[in-house]
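Chemist: Structure here, sequence nowhere to be found:
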């Protein structure tokens, strides 16, 4: 007899064997017991979480020789035929290969006839979202008023592609991704049945790699048994999954958080020369930093059951001297770098630069510290704004975010006293997306008709806002009736260069007589008052 893969060998055959989908199994069992069956059901969710298996169990429950029953016997000829896929009254249709309206018309002709051997005719349509619009339309009438002996069960991973007219005619069940603990427990049971030695660390690796899919975890376990033999081995499973040893990721993270750039780059070079996929390493690193952030924010309870006491001790040591905001900035940097590495043909270059950015990222400065008068470079904030500027810049197109050496923001009182502040507030209230992007800014201030926003280095909002600043510039220009330029900067350590802060729009050109007097007296124009005429 040929080998049967684990995913098929251990496919659930009854409602009680289904893992993690109690909201579906209990509903169906109660519907059968109380004879309250609907004529159409829709199962939606990620791959490998039990949609088709549930549909087959439901078909057996309705057509079992002892049923309809909530507990199909799996012994009668009907149950065995459904398990083998040879029962005439249960038809599984692949929506991806039967997309045409002709296929649905054939189905409409078939539903008129009574079941050949069972009590119900069950039509299971997998990947139903692949049907064409014409096919869906042809199915509407039959789906709304089918014969009493017909039940439809649809399965899909992309429910948003199904027309609303179909959804409204079905009872919908959203299946859940399985937790790591649920998958690990089930894999442990399979290992006992297969007489394969296992340990929690090996099963955790497989469960985590499955990303909530039981079928994927069973396929990975098949591969692991083929590689390791009668005893699962953590290191071999790591190699199979393309993962670096946990200690390598831990050491790399510690070097970056402690500012040890040469050591971190040396470890990256070692990973590269040992043949690891840096794209996969980056993903693994993101997951580890995610765990560190959760640990710092909410304690060990946030990590779940998959972390051992030794791993927890290493993680707590790594974050002991690191502030939570700095961890969040590091995570954002790493997450964005991982996305870029995934698209790049030169992942090694980007991986090294990502490490440099992690090590030399600017530390987080809290709002109370900024308001207390200290910038990130340690310089005091100015007590009052500088003299009025006279140049009126024109609106600028979107451009890359400028990287300033350092800056000194205007005092808070001066910022709120600026005449254009009310206009800015009105514009942002009408554009909540821009308002949200400005929320994490370190500072924002007016300089003549230039509005400047300062972000911390690596802030993803800075890049997004830079692309959309033209929208804000246009809106401010319309409100003020004069061209406004919006500038985006990122602050970094370095020399202090305080900007000239303006408290109002530029003054109009003086009268020719006044200009001549100013030239003779070497005077400057301070204020222009306009008086009405009777």
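Modeler: Received it, and whenever you're ready, just let me know what you need. Because the structure is a prediction, the values reported are computed rather than measured.
Chemist: CA only for contacts and neighbour counts going forward, please
Modeler: Fine.
Chemist: Let me see the ranges of the strands in the stretch 1-150 of the chain.
Modeler: 40-44, 90-94, 121-126, 150-156 (DSSP state E, counting those that start in this stretch).
Chemist: Ignore what I typed, I meant the chain.
Modeler: 40-44, 90-94, 121-126, 150-156, 171-174, 402-404, 443-447, 450-455, 485-491 (DSSP state E).
Chemist: will you turn those strands into CSV that also has mean neighbour count and distance to residue 364?
Modeler: Shown next, in CSV, are the strands of the chain (neighbours: other C-alpha atoms under 10 Å; distance: least, C-alpha to C-alpha, whole Å):
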stretch, mean neighbour count, distance to residue 364
strand 40-44, 22, 42
strand 90-94, 18, 54
strand 121-126, 24, 50
strand 150-156, 23, 45
strand 171-174, 16, 41
strand 402-404, 16, 17
strand 443-447, 23, 14
strand 450-455, 22, 11
strand 485-491, 24, 11
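Chemist: Looking at those strands, spot the one closest to residue 181.
Modeler: Each of the strands of the chain has some distance to residue 181 by C-alpha to C-alpha; the shortest is strand 171-174, at 20.3 Å.
Chemist: residues making contact with the closest one?
Modeler: For strand 171-174, the surrounding residues in contact (C-alpha atoms under 8 Å, 6 or more residues apart in numbering) are 24, 38, 40, 41, 42, 43, 44, 45.
Chemist: which two from those end up farthest apart in space?
Modeler: 38 and 45 (20.2 Å).
Chemist: Now tabulate the strands of the chain in JSON lines and tack on distance to residue 283.
Modeler: What follows is these, written out as JSON lines (distance: least, C-alpha to C-alpha, whole Å):
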{"stretch": "strand 40-44", "distance to residue 283": "27"}
{"stretch": "strand 90-94", "distance to residue 283": "34"}
{"stretch": "strand 121-126", "distance to residue 283": "32"}
{"stretch": "strand 150-156", "distance to residue 283": "28"}
{"stretch": "strand 171-174", "distance to residue 283": "28"}
{"stretch": "strand 402-404", "distance to residue 283": "28"}
{"stretch": "strand 443-447", "distance to residue 283": "33"}
{"stretch": "strand 450-455", "distance to residue 283": "26"}
{"stretch": "strand 485-491", "distance to residue 283": "27"}
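Chemist: what about versus this one:
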């Protein structure tokens, strides 16, 4: 007999065997035991959490020869036929490949006939959101008032795409993403019954890599067993997943905490020798920073033993503000990796950005920076000196009066330098500015940063963007991002270039390049010659930009 993958071999056959979906199992069990079974159910959730499995168990419970029950016998001909996928009255439809109204019309016509073997004819429609609008409309009446012997079980990973008219006709159950601990427990049970040896660290790594999906986890488990020759070792699993050890993450964070650029790049070089997936490494870094912040700000948070060993000391060394900024950099760095010249340089640049924005780094880190060599030209910059204690944080418009001061703040760490519009754009990204605040930041440029006062220039026609409330919100978000209080001052004057104009120029250049590339394409030119085709510039979008 051919090998059966673990996800299929160990698919639950009873409600009691399901993992992590107790809320759904409880409701369906009560419905079956009381006989109050609705005619249409909708199961939603991410891939591999049990939507189709629950639907099959439910169909088996409805049709078991020993009576309708939440605990089907599993021994009768109908139960065995459902388990084997051969039960004639369980009609499974893949809506991704049967999307049209003709496919639904066939369902409607066949629904009127009585079931051949069981009590109920059960229609299981997977990925139901893929049906066309006309198919949904054709199904509505039957879905609302089906024959008494028909039950509909719908499953989808994207319920937002379902029409409200369908949602209103179904009982909806949202399936949860599984916790890593739940997935790890199921893996240990399966490996014990399969007589496969394993390291606990390997199972934990696979459970985290499953990302809440038990099916994905078991697929990774199959791959890991093959990779390790029948035994799971943590080193083999990490190599397979492209991850690194928690201790390696700790070494990176330790170098960042100490402001040691050489140690940081040495460790990055050693990690690169392991050929990891740098996006996954940045994800691990973000996870570690999240746990450090929990230890810092949540009383009583302990974490597991390995976490306490690696991250416990770092929680006491790092400023909470630095942890927040670095976490944002890790997320942005992961997103921007495809844009870097190569993924390793993108990873290293993310680490160096964290180092550059380390609170209190003005003295020690910059003295050790390779760029500060004797005789090297000094760029014209406005640097941020270590400021005295902030007496108040207010918003000042040129020629106006500052808002009421807030309560005195504690002495702040030195802030990073800002050297022009490129650095200003980096500040905007680091602070995650959006909405009205982002609009103000995108149309302003920094003039100076002296002490605690950041002076921004804004064109007079954009004065509408700079209300007092928006300015206060801007300075609060920027202050949180750089780890020190500041006061924003707005002056209205002509501005040559802003982040908004730079972005518009970049979009215009991308659009021109896309139109030029299309016009020069030999196939397009041939279509124009033969058929008189015309290019509509408004319909062209550069690669990666949505319409």
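Modeler: Ah, there it is. Note that this is a predicted model, so its numbers are computed, not measured.
Chemist: tm score of chain vs chain?
Modeler: The pair, once superposed, lands on a TM-score of 0.72 when counted by TM-score structural alignment, normalised by the length of structure 1; 431 aligned residues with a C-alpha RMSD of 3.8 Å.
Chemist: got TSV for the strands of the stretch 1-150 of structure 1, with distance to residue 225 of structure 1 too?
Modeler: Converted to TSV, the strands of the stretch 1-150 of structure 1 look like this (distance: least, C-alpha to C-alpha, whole Å):
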stretch	distance to residue 225 of structure 1
strand 40-44	31
strand 90-94	31
strand 121-126	30
strand 150-156	31
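Chemist: Show me what residue 10 of structure 2 aligns to in structure 1.
Modeler: In structure 1, the residue matched to residue 10 of structure 2 (TM-score structural alignment) is residue 10.
Chemist: For its match, the count of nearby residues, please.
Modeler: A count of nearby residues for residue 10 of structure 1, using other C-alpha atoms under 10 Å, gives 14.
Chemist: State the number of residues packed around the closest residue to it other than its chain neighbours.
Modeler: Spatial nearest neighbour of residue 10 of structure 1, excluding adjacent residues (C-alpha to C-alpha, 6 or more residues apart in numbering): residue 190 at 7.8 Å. Using other C-alpha under 10 Å, residue 190 of structure 1 has 17 neighbouring residues.
Chemist: Repeat that for the one 3 residues further on.
Modeler: Residue 193 of structure 1 has 9 neighbouring residues, counting by other C-alpha under 10 Å.
Chemist: Would you mind measuring from it to residue 187 of structure 1?
Modeler: From residue 193 of structure 1 across to residue 187 of structure 1, the span is 10 Å (C-alpha to C-alpha, to the nearest Å).
Chemist: What of residue 143 of structure 1?
Modeler: 39 Å.
Chemist: which residues does the residue positioned nearest the centre of structure 2 contact?
Modeler: Among the residues of structure 2, the one closest to the centroid is residue 331, at 9.4 Å (C-alpha atoms, centre = their mean). By C-alpha under 8 Å, 6+ apart, residue 331 of structure 2 lies in contact with 282, 283, 286.
Chemist: Give me the distance between the counterpart of it in structure 1 and residue 288 of structure 1.
Modeler: With TM-score structural alignment as the criterion, residue 331 of structure 2 lines up with residue 335 in structure 1. Distance, residue 335 of structure 1 to residue 288 of structure 1, by C-alpha to C-alpha: 11 Å.
Chemist: Repeat that for residue 417 of structure 1.
Modeler: 46 Å.
Chemist: Per the alignment, name the residue of structure 2 opposite residue 54 of structure 1.
Modeler: Aligned partner of residue 54 of structure 1 by TM-score structural alignment: residue 54.
Chemist: tell me the contacts of the spatially closest residue to its match that is not a sequence neighbour?
Modeler: Spatial nearest neighbour of residue 54 of structure 2, excluding adjacent residues (C-alpha to C-alpha, 6+ apart): residue 15 at 7.4 Å. With contact set as C-alpha under 8 Å, 6+ apart, residue 15 of structure 2 has these partners: 25, 54, 57, 70, 71.
Chemist: And residue 355 of structure 2, by the same measure?
Modeler: Counted by C-alpha under 8 Å, 6+ apart, residue 355 of structure 2 has contacts 256, 259, 261, 361.
Chemist: repeat that with 10 Å
Modeler: 253, 255-261, 264, 322, 326, 349, 361, 365 (C-alpha atoms under 10 Å, 6 or more residues apart in numbering).
Chemist: Which position in structure 2 pairs with residue 514 of structure 1?
Modeler: Using TM-score structural alignment, residue 514 of structure 1 sits opposite a gap in structure 2.
Chemist: What is the burial count for residue 514 of structure 1?
Modeler: 12.
Chemist: How much space separates the match of residue 10 of structure 2 from residue 179 of structure 1?
Modeler: Residue 10 of structure 1 is 18 Å from residue 179 of structure 1, by C-alpha to C-alpha.
Chemist: now residue 168 of structure 1
Modeler: Here the criterion is C-alpha to C-alpha. By it, residue 168 of structure 1 lies 30 Å from residue 179 of structure 1.
Chemist: All set now, cheers.
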